[in-house]
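# Output the structure for:
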Amino acid sequence: MSSQTNSANQSGPLSGFRVLDMSRILAGPWSAQTLADLGAQVIKVERPRVGDDTRRWGPPYLKDSDGQDTAEAAYYTAANRGKDSITVDITQSEGQEIIKKLAQKCDVLIENYKVGGLKKYGLDYESLKEINPALVYCSITGFGQDGPYAQRAGYDFMIQGMGGLMSITGEKDGVAGAGPQKVGVAVTDLFTGLYATIAIQGALLERQRSGLGQHIDMALLDVQAAVLANQASNYLVGGVVPQRMGNAHPNIVPYQAFATSDGFIILAVGNDGQFEKLLQLAGREELMQDERFATNPARVQNREIVCEEVANIMVQESRDYWLEELSVRGVPCGPINNIEQVFANPQIQHRQMQIEVEHPLSGSISLCNSPIKYSRTKVEISKAPPLLGNDTETILSDVLGLGEEELKALKEKGCI
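This is a model prediction of the structure:
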């Protein structure tokens, strides 16, 4: 375990671990951010003067204290809280030496360069494990380190399509608006980041026994196939190729959005008892005597008839009526909120999912909090996404022991 010098969360369960984040965009930074939330010191390595691509992925941009746009895109702030930022030019030999020295003092390295991209700099796993056998080295790519597609670039949108997610997302053929749809956030990147975090923690636990690190090979396409979950099993076990169904569920009925007299709500009936409570509230208990309605398997087989009947019931009353009366009876339901409404939700506010953190440009910045809540160990976010190169001199001085003259020479060469 490495000693920390500049961690934003000294109380987290990973306090004392140090991570070298050589990734950019979303999947890798999301993993590193999660590790930072859990208390690890995360050193984000960026290109001098350029930095992570997402710093420029706007608008919107973070505003300064005068309300003017800064150069920091909102996108960047989503995946980089709690980190230190250093700028290092790894194409220069001096830059490569800095990364090697940092890797000697880190527990984890995360990178998402193309396959073999770091080998020419001597920064691949095989090279770095020679100087730090305990290093857990996580590579994130579109298709993995081997296989016929290994050299291809992979991005979330295309992987959502290639990995089957878009074939089951969107309205079914034959209705208005039909066609494949991607999910509204880059879920393949996010899932890959979370799987990477799980894999890294597993490798750190295994290291407690073996004393050795290892290489983790994470691929977006693998992850997207894995998170097809029940839809994959519907095919692998049942031999049925899932299709787009709009908001409907392939295995549960009624489980979709329904119109009320003044708006839509989500009705998520998970069992026969909940369905019976819905019918009792609507004064339609007799439908439970109809074999087409009595059990979930029967309702799935008679989906159109059941959903037509439920739609006729739901439109009789208002959105608020159904939300209140169904919730009281234990029938799962919910509104369809926009994102402003999400953060105004009293439950979200109670759970402190929006936090304010000090920021050097704007005074403070609103961030989404970590959803992880332990009973004893506090997950505390107090460090905003860093400015480009904000911590270069501090990290190189405190961690590597570089003096003023060495830092000055590196700056003059444009290496940092």
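# Going by C-alpha atoms from here, please, whenever you check contacts or count neighbours.
Noted.
# Any idea how far apart the tips of stretch 18-36 sit?
One end of stretch 18-36 sits 9 Å from the other (CA to CA, to the nearest Å).
# for it, the distance to its chain's centre please.
Offset of stretch 18-36 from its chain centre (CA atoms, centre = their mean, to the nearest Å): 11 Å.
# for stretch 204-217, same thing?
Its chain's average C-alpha position is 24 Å from that of stretch 204-217, according to CA atoms, centre = their mean.
# Next: stretch 334-352.
Computed by CA atoms, centre = their mean, the chain-centroid distance of stretch 334-352 equals 19 Å.
# tell me which residues of it are tucked away?
For stretch 334-352, the neighbour count (16 or more other CA atoms under 10 Å) marks 334, 335, 343 as buried.
# mind listing what the last one touches?
It stands for residue 343. By CA atoms under 8 Å, 6 or more residues apart in numbering, residue 343 lies in contact with 349, 353, 354.
# The second one contacts residue 372, correct?
Same thing as residue 353. No: Residue 353 lies out of contact with residue 372 (CA atoms under 8 Å); the separation is 10.2 Å.
# which of the two has more neighbours?
More neighbours surround residue 353 than the other of residue 353 and residue 372, with 15 against 10 (other CA atoms under 10 Å).
# OK, contacts around the spatially closest residue to the more buried one that is not a sequence neighbour?
Sequence neighbours aside, residue 369 is the residue nearest to residue 353 in space, at 4.7 Å (criterion: CA to CA, 6 or more residues apart in numbering). Counting by CA under 8 Å, 6+ apart, residue 369 touches 352, 353, 354, 355, 381.
# run the last query once more with 10 Å
The neighbours of residue 369, taking CA atoms under 10 Å, 6 or more residues apart in numbering as the test, are 37, 81, 351, 352, 353, 354, 355, 356, 379, 380, 381.
# I'd like the structure of this one too, to check against the first:
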Amino acid sequence: MPMSGVKVLDLSRVLAGPWAGQILADLGAEVIKVERPLSGDDTRHWGPPYLANDAGQETEQSAYYLCANRGKQSVCIDMTTPEGQAQIRQLAADSDVLIENFKVGGAAKYGLDYQSLAKINPRLVYCSITGFGQTGPYADRPGYDFLVQAMGGLMSVTGEPDASGEQVGGGPQKAGVALTDIMTGLYATIGIQAALSERLHSGQGQQVDLALLDVTVATLANQASNYLVGGQIPQRLGNAHPNIVPYQSFVVADGHCIVAVGNDQQFARFVDVLGLPELAEEECYRSNVQRVLNRDRLIPKLQRAMLERPRDEWLALFEQVQVPAGPINNIDEVFENPQIKAREMVVEMEHPESSALKLVANPIKFSRTPIRYSRPPPRLGEHSDTVLSALSSINKTQS
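Below you'll find the predicted structure:
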């Protein structure tokens, strides 16, 4: 597999760090997850729901924990003790990568910071994930996904717009998943892989510093650029797009659907299906620039037409003329979608407490080295004896 032979020591918990560790495990790395004795990763207790065993009884494996810890070994170590610290140092000495999400300075209290571990393993790639990074005036603050979605501007562009100075639609909204944590896990994975690649030339490891706030700002993408380049402060537009029109949801006869018109040719085909072909010839709607400037006049006309047919009828008509459109699926509809099934986006694994654990698959598809799912998310301390006895054997051999 692509990362076979890479050893990862995962000291992180909750989501951003564990997400990075799971990706590396999916790619073939050996990942050892260090957890607190008795309680383990916080997310083990973030339920319900919890996994049911083959007898239908609820286990201690929360759905939240299961989503981010596939492919790892779980080892319980009390790092507040000298013995635990020594064990982690031994594991780090034999690792290529370490992932941690302590508060700034937290790892140093135990002698497990980058500077300390680099002395015993100069090749170590040490990835630190915090709310605000290792530097700056906010470095000592704790950071959480929800908080940082707000501080980083993401919530200011998510949700329904204000009307006449009054809030409608609930005002600013966070994303429906912990998107900042997920994106930070992805950036952490990229940073780790880049540092491993650089190590091939230098022979040296380094610290990779990831901040939830930095990642949130980076992923504002076109909205950030709208401000930096155009001087425009982006506002909430609900399901509409700031730079493309029409690119939004519409109410139809039996619910809602999405239309994503990306160019002028698609717009002409779209309004032709609606029975409004003349709109594509009007100067104020002919180009996307004009449609953005005149969206308040255009959208009501399109919306009135969209109410005339049910969703599936519209979608069939749009597909015939290659106008991008789709339904707003519930999660159950997502996993019943034939495309999702064809892409094998659900993986079924045998868990010690359930013979048919279902998880979302990794979306990366390799032509030669496909991802293999051989290790389910571990039970707390499931591999402690194996891993720690191996350390004891090394100590005896060295002595």
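# For the residue nearest to residue 353 of structure 1, what is the corresponding residue in structure 2?
Alignment note (TM-score structural alignment): residue 369 of structure 1 maps to residue 361 of structure 2.
# Just give me the residue closest to the centre of structure 1.
Closest to where the C-alpha atoms of structure 1 average out (CA atoms, centre = their mean) is residue 190, at 2.8 Å.
# Am I right that that one falls within a helix?
Yes: the assignment for residue 190 of structure 1 is a helix, going by DSSP: H, G, I helix; E, B strand; the rest coil.
# State the distance from it to residue 143 of structure 1.
Computed as CA to CA, the residue 190 of structure 1 to residue 143 of structure 1 distance reads 16 Å.
# same thing with residue 409 of structure 1?
Note on residue 409 of structure 1: its distance to residue 143 of structure 1, by CA to CA, is 40 Å.
# Same question for residue 115 of structure 1.
Counting by CA to CA - residue 115 of structure 1 and residue 143 of structure 1 are separated by 9 Å.
# who's more crowded, these two?
For residue 115 of structure 1 versus residue 143, neighbours defined as other CA under 10 Å are more numerous around residue 143 (25 against 20).
# Tell me the counterpart of that one in structure 2.
Residue pairing (TM-score structural alignment): residue 143 of structure 1 is matched to residue 132 of structure 2.
# what does residue 325 of structure 1 give?
Correspondence of residue 325 of structure 1 to structure 2, assessed by TM-score structural alignment: residue 317.
# three-state assignment of residue 395 of structure 2?
Secondary structure, three-state DSSP: residue 395 of structure 2 is helix.
# Next, the contact list for it, please.
By CA under 10 Å, 6+ apart, the contact set of residue 395 of structure 2 is 90, 389.
# circling back to that earlier point, overlap in contacts, residue 115 and residue 143 of structure 1.
150, 151, 152, 153.
# Would you mind finding the match for residue 302 of structure 1 in structure 2?
Under the alignment (TM-score structural alignment), residue 302 of structure 1 maps onto residue 294 of structure 2.
# For burial, what's the neighbour tally of that match?
Neighbours of residue 294 of structure 2 under the rule other CA under 10 Å: 14.
# right, and it touches residue 244 too?
No: Residue 294 of structure 2 is not in contact with residue 244 according to CA atoms under 10 Å; the separation is 11.4 Å.
# So for those two, which residues contact both of them?
residue 288.
# Just the ones in strands from the shared contacts of residue 115 and residue 143 of structure 1, please.
Assigned to strands by DSSP state E, none of these qualify.
# Could you tell me where whichever strand or helix holds residue 194 of structure 2 falls in structure 1?
Counting by DSSP states H and E, the element that carries residue 194 of structure 2 is helix 179-202. Helix 179-202 of structure 2 corresponds to residues 187-210 in structure 1, going by TM-score structural alignment.
# ok, which stretches of the stretch 101-250 of structure 2 are strands?
Remark: strands assigned in the stretch 101-250 of structure 2 by DSSP state E, counting those that start in this stretch are 125-130, 206-211, 247-252.
# Out of the ones you listed, flag the one nearest residue 162 of structure 2.
Nearest of the strands of the stretch 101-250 of structure 2 to residue 162 of structure 2, taken as CA to CA: strand 247-252 at 17.1 Å.
# how big's the offset between that closest one and structure 1?
For strand 247-252 of structure 2, the mean deviation from structure 1 after alignment is 0.7 Å (mean CA distance after the TM-score superposition for structure 1).
# This completes my enquiry, with thanks.
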